[in-house]
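Visitor: The following comprises the amino acid sequence and a computationally predicted model.
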Amino acid sequence: MNIQDTIVALASPAGAGAIAVIRVSGTDAINICTPLFKSIHDKNLAKQKTHTIHLGHIIDGERVIDQVLVSLFRGSNSYTGEPTVEISCHGSSYIQQEIIQLLLRSGCRAAQPGEFTLRSFINGKMDLSQAEAVADLIASDNEASHQIAMQQMRGGFSNEIAALRKELLDFASLIELELDFAEEDVEFADRTQFKELVARIMKVLKRLIDSFATGNVIKNGIPVAIVGEPNVGKSTLLNALLNEDRAIVSDIAGTTRDTIEDELSIGGIGFRFIDTAGIRETTDTIEGLGIKKTFEKIKQAQVVVYLFDASLIQNSEFRIQKPSLPAASLPGGENYSSVLFEIEKIKNQFPLKPLVVIANKVDQLDSAEILNLKSQIPNIHLLSAKENMGVDELKSKLLDFVNTGALRNDETIVTNSRHYDALLKALEEIEKVQYGLETGLTGDLMAIDIREALYHFGEITGQVTNDELLGNIFSQFCIGK
């Protein structure tokens, strides 16, 4: 794309609405828009001050297209860092297209995805990590992802990386200076201070790298798989969590043949709940495919919720011993040692996944039976999805699996996989520098590793870029941004 062109695009969502915003940016933006705008006070748009708004009409010759408000931004005092005009018109799709087509005929070019933000980056209005945060902010659909995007867009992450880079660069300059006086065998860089700096940089890098695990699930939502035997209330639980009839509920076992997914914000964190087909032996081909998909969803989930029907243990002993029969021979529901068998199987197959064991339909139990349940399964969660008992407590329990401490303390959290990759590479180079300091490596060899670390820091903020990298990043943006 030619960044010298004057570009135009719809900056508000496509389709009909009350108001639409059309953005024009580039050297000739004001000159192109001036003859197309007729002020109700006969003002010449080209002579108006920056950051002013004007009421008038967009005209095509003698034809009036619409009454509009035109916002004027001169020089570098705009989002893109170049002259910009924003036209607020009525939200008719026809009006939007008529104005855009008029601007294209008058010398504008249609903007590419993310081109306005790309120009903002090129013109120094923001660095690359801040520009990427713009896309994250637009995509944020809960409080936590919004908070992280805002923190990054304000420059929190950039400032932390820039501070580390500057300190490392200062020492790198002294190391490079030593190379110019190699024959004199002098040291300009204090090795003790350098060791302290390297240790501090490593600590910060490790914290940022570790934060990616939290940041990634917050950004994309935390997948929670609801599993269990057929007809234990999985779909009823999903409906209770979402507070709507999202899944079909029936007394007929095996109603859910495919996975059903929906999202919910709990405490500002996005959770993606997956209602799966009941796990049991079946000769039904379609139900069998659903059960196979259930285990695939467990693999993808961050948290597994195992649900069983507690009402089936009324007036019977709940046995904790493992069954001697294989799982396929267990009569589902009648011998409840099968529940313990399934819990153990999930734990063994997915040992690193948090598992929440839920006894559903506890409203049908007496106090003695509830005490028996609690004694047999540690940390069991009691719930009645149909009566909406224990649902709020379950939401709180799920929230405990997310590390919200860094979020509450407004610490920098990494959510971008490109940044994560650059941080890993920077840490690898810094570890080489630390090894060089400990083993007395010569300055010329350490300088190579320092330059590599500085390169990877620069990749994050955009001090080191190439056309392919920028193309990949900004192609993910919507066209009007």
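Guide: Arrived safely, thanks for sending.

Visitor: Going by C-alpha atoms from here, please, whenever you check contacts or count neighbours.
Guide: Noted.

Visitor: what number of residues lie near T236?
Guide: Neighbour count of T236, defined by other CA atoms under 10 Å: 25.

Visitor: The strand or helix carrying it: which residues count as buried?
Guide: In the assignment (DSSP states H and E), T236 maps to helix 234-242. Buried residues in helix 234-242, counting neighbours by 16 or more other CA atoms under 10 Å, are found at 234-241.

Visitor: Enumerate the positions of the top helix by length along the chain that are buried.
Guide: The longest helix of the chain (DSSP state H) is helix 191-220. By neighbour count on 16+ other CA under 10 Å, the buried set for helix 191-220 is 194-195, 197-198, 201-202, 205, 208-209, 211-220.

Visitor: how about the strands of the stretch 201-350 of the chain, start to end?
Guide: For the stretch 201-350 of the chain, the strands defined by DSSP state E, counting those that start in this stretch cover 222-228, 260-266, 269-275, 303-309.

Visitor: looking at these, which is closest to Q96?
Guide: Q96 sits nearest to strand 260-266 of all the strands of the stretch 201-350 of the chain, at 33.3 Å, using CA to CA.

Visitor: And that closest one, what does it pack against?
Guide: helix 234-242, strand 269-275, helix 391-399 (3 or more CA pairs under 8 Å, 6 or more residues apart in numbering; DSSP states H and E).

Visitor: ok now that strand, how far from the chain's centre?
Guide: Distance of strand 260-266 from its chain centroid, counting by CA atoms, centre = their mean, to the nearest Å, is 15 Å.

Visitor: ok, residues contacting the longest strand anywhere in the chain?
Guide: Across the chain, the strand with the greatest residue count (assigned by DSSP state E) is strand 63-73. Strand 63-73 is contacted from outside by 30, 48-59, 83-90, 95, 98-99, using CA atoms under 8 Å, 6 or more residues apart in numbering.

Visitor: quick check: angle from the longest helix of the chain to strand 269-275?
Guide: 50 degrees (axes from the mean of the first three to the mean of the last three CA atoms, to 10 degrees).

Visitor: Are there helices or strands packed against helix 191-220, and which ones?
Guide: Helix 191-220 sits against helix 143-153, helix 156-180, strand 269-275, helix 417-439, with contacts defined as 3+ CA pairs under 8 Å, 6+ apart.

Visitor: Indicate which one of those is closest to N77.
Guide: Across those, closest to N77 is helix 143-153 (CA to CA), at 18.0 Å.

Visitor: and the closest one, how far from the chain's centre?
Guide: With CA atoms, centre = their mean, you get 9 Å for helix 143-153.

Visitor: Next one for the comparison:
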Amino acid sequence: MNKLSGWNDTIVALSTPQGIGAIGVIRLSGTEAWQIVNRLFPSKDILRQPTHTLHVGFLKHNDQVLDEAVVALFKGPRSYTGEDVVELSCHGSPYILEQVINACVTEGARMAKPGEFTQRAFLNGKLDLTQAEAVADLIASNSAAAHHTALHNIRGGFSAVLKDLRDELIQFSALIELELDFSQEDVEFADRTRLYELITHAQSVTGQLIQSFRLGNVIKNGIQVAIIGKPNAGKSTLLNALLNENRAIVSDIAGTTRDTIEEVLNIEGVLFRLIDTAGIRDHTADAIEMIGVEKSREKMRSADLVLYLFDVNDTVQEVASAVKEIEATGTPYVLLGNKADTLPEATLKEKFSSLKVLFLSAKHVLNIESLKKRLVDAVISGDLGSEDTIVTNARHYQALQQVAAALSDTKNGMDNGLPGDLLALDIRRCLHFIGEITGEINTEDKLDYIFSKFCIGK
């Protein structure tokens, strides 16, 4: 990929987090990276050293010793950015790091913009756009599932799926457009049967990718779980049991929880954002409690999953009425019968035979592990360790929807016997939106927006 204008200078930035630490890493990239460091590193002539080597010595500027550092050299194109790169491992004092960066700027570097190192890697063909965006996802990953998905995409998993699609569509597009040059001869270079099979296959692949976005969004952002129920059903006790700590206040007084309490729980690599809500009841004289009840209903409507907790001593009609209210929101839910230790198992099964209920005891931590498994099963099917590609990026999702629409138009055109020139237009639309995902089709403004979300130094 050709560079955009204004990308021939040398940039510098701190690549480790701000604050005091044992080590801070400063990265430079660009045509003058080695020369700039060479002027600050009198211990050795950097320009005579081979690539991918480490060197220890003092950094000096204006006859003042800045620090003793480890200098790592990477000659382009065998570097992260594809350019000449130097990484300075200094002591982690913010003052030292600031002094070294200022010295680099004085010697000719400029401060890097957010994501500029990865943007240069993309512009130099070291990564495509999906891989570049996966770098940011990997840095931001806070669960095993998010880490696995980002790593899979960095290694080119998503890119490989799109490349196979794109290559086949390009081949047929070229053949169809070649037919246009011989329109007077009435010849067909593109096998229409094979093209129809390809479009059908492409629709299947694209559909699977679009469907995976729901799971991808869960993996990337976690899933909001609202714990709903009447006062004294045991919601706060359940939250404490799931977290294995006393996070919420528990008492026998109805309406103890007045506001929502939110905590994050990692189950099998997926983040669940648990929301303990105020007990829902229609008649209360307490104005503050009423506000809490309304907030509970808001959380129920906005949640990705609802856990409806009820006391097994409640009537079936009460539970069924609550279920009807939840179903009206369209939100997936799990019914939990609490205080299951107070009734015989046979009685529970007979009493609630018309409902699909998981019985537990939050107080005695009975069936809590079964609930955790049910939570995972409610949002994830299959093995997270598989190599299936999962879409986690909203930009990719929107572009894939456009690809699916173009594929549908192509197939409908073939069904209706449209001429090759019109089929070629629809295939070009497919290629355009696939190219938007991987970066073959882009504008400088779009790239600037995408990479502006990265951290500085990456």
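Guide: Good, I have the coordinates. For clarity, every value in this text was computed on a predicted model and none was experimentally measured.

Visitor: tm score of chain vs chain?
Guide: Overlay of the two chains. TM-score (TM-score structural alignment, normalised by the length of structure 2): 0.95; 453 aligned residues with a CA RMSD of 1.7 Å.

Visitor: still on that earlier bit, format the strands of the stretch 201-350 of structure 1 as JSON lines; extra columns: distance to I248 of structure 1 and mean neighbour count.
Guide: Listed next are the strands of the stretch 201-350 of structure 1 as JSON lines, based on distance: least, CA to CA, whole Å; neighbours: other CA atoms under 10 Å:
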{"stretch": "strand 222-228", "distance to I248 of structure 1": "15", "mean neighbour count": "25"}
{"stretch": "strand 260-266", "distance to I248 of structure 1": "10", "mean neighbour count": "16"}
{"stretch": "strand 269-275", "distance to I248 of structure 1": "11", "mean neighbour count": "24"}
{"stretch": "strand 303-309", "distance to I248 of structure 1": "17", "mean neighbour count": "23"}
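
Visitor: Could you point out which of these sits nearest L441 of structure 1?
Guide: L441 of structure 1 sits nearest to strand 222-228 of all the strands of the stretch 201-350 of structure 1, at 45.6 Å, using CA to CA.

Visitor: how far apart are the closest one and its match in structure 2?
Guide: With mean CA distance after the TM-score superposition for structure 1, strand 222-228 of structure 1 departs from structure 2 by a mean of 0.8 Å once superposed.

Visitor: Which other helices and strands does that strand contact?
Guide: Going by 3+ CA pairs under 8 Å, 6+ apart, strand 222-228 of structure 1 lies up against helix 234-242, strand 269-275, helix 285-300, strand 303-309.

Visitor: Please identify the buried residues of the longest one?
Guide: Just to be clear, that refers to helix 285-300 of structure 1. Buried residues in helix 285-300 of structure 1, defined by neighbour count with 16+ other CA under 10 Å: 287-288, 290-291, 293-295, 297-298.

Visitor: that older thread, what range in structure 2 matches the longest helix of structure 1?
Guide: Mapping helix 191-220 of structure 1 onto structure 2 (TM-score structural alignment) gives residues 192-221.

Visitor: Name the stretch from the helices and strands packed on strand 222-228 of structure 1 that approaches K425 of structure 1 most closely.
Guide: Closest approach to K425 of structure 1 among these (CA to CA): helix 285-300, 26.8 Å.

Visitor: I'd like the buried residues of helix 234-242 of structure 1 as TSV, with distance to S338 of structure 1 appended.
Guide: Shown next, in TSV, are those (distance: CA to CA, whole Å):
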residue	distance to S338 of structure 1
K234	17
S235	21
T236	22
L237	21
L238	23
N239	26
A240	26
L241	26
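
Visitor: part of a strand, is A18 of structure 1?
Guide: Yes. Assessed by DSSP: H, G, I helix; E, B strand; the rest coil, A18 of structure 1 belongs to a strand.

Visitor: So what's the residue count around the aligned residue in structure 2 for A162 of structure 1?
Guide: Matched to structure 2 by TM-score structural alignment, A162 of structure 1 sits across from K163. Using other CA under 10 Å, K163 of structure 2 has 15 neighbouring residues.

Visitor: Spatially nearest residue to the residue nearest the centre of structure 1, not counting backbone neighbours?
Guide: Centroid check for structure 1 by CA atoms, centre = their mean gives K219 as the closest residue, at 2.2 Å. Counting by CA to CA, 6 or more residues apart in numbering, K219 of structure 1 lies nearest to S145, which is 5.3 Å off, once chain neighbours are set aside.

Visitor: about what we covered before: point out the most buried one among the helices and strands packed on helix 191-220 of structure 1.
Guide: Sort these by mean neighbour count, taking mean count of other CA atoms under 10 Å, and strand 269-275 sits at the top with a mean of 24.

Visitor: now for that strand, which elements pack on it?
Guide: Right, strand 269-275 of structure 1 is packed against helix 143-153, helix 191-220, strand 222-228, helix 234-242, strand 260-266 by 3+ CA pairs under 8 Å, 6+ apart.

Visitor: can you rerun that using 6 Å?
Guide: Secondary-structure packing of strand 269-275 of structure 1 (3 or more CA pairs under 6 Å, 6 or more residues apart in numbering; DSSP states H and E): strand 222-228, strand 260-266.

Visitor: which residues are contacting that strand?
Guide: Strand 269-275 of structure 1 is contacted by residues 144, 221-226, 259-264 when judged by CA atoms under 6 Å, 6 or more residues apart in numbering.

Visitor: If it's not too much trouble, I'd like the helices and strands packed on strand 260-266 of structure 1 exported to a markdown table so that distance to R74 of structure 1 sit alongside each entry.
Guide: Formatted as a markdown table, these follow (distance: least, CA to CA, whole Å):
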| stretch | distance to R74 of structure 1 |
| --- | --- |
| helix 234-242 | 48 |
| strand 269-275 | 40 |
| helix 391-399 | 47 |
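
Visitor: right, so of these, which gets closest to Q376 of structure 1?
Guide: Q376 of structure 1 lies closest, by CA to CA, to one member of these: helix 391-399, at 19.7 Å.
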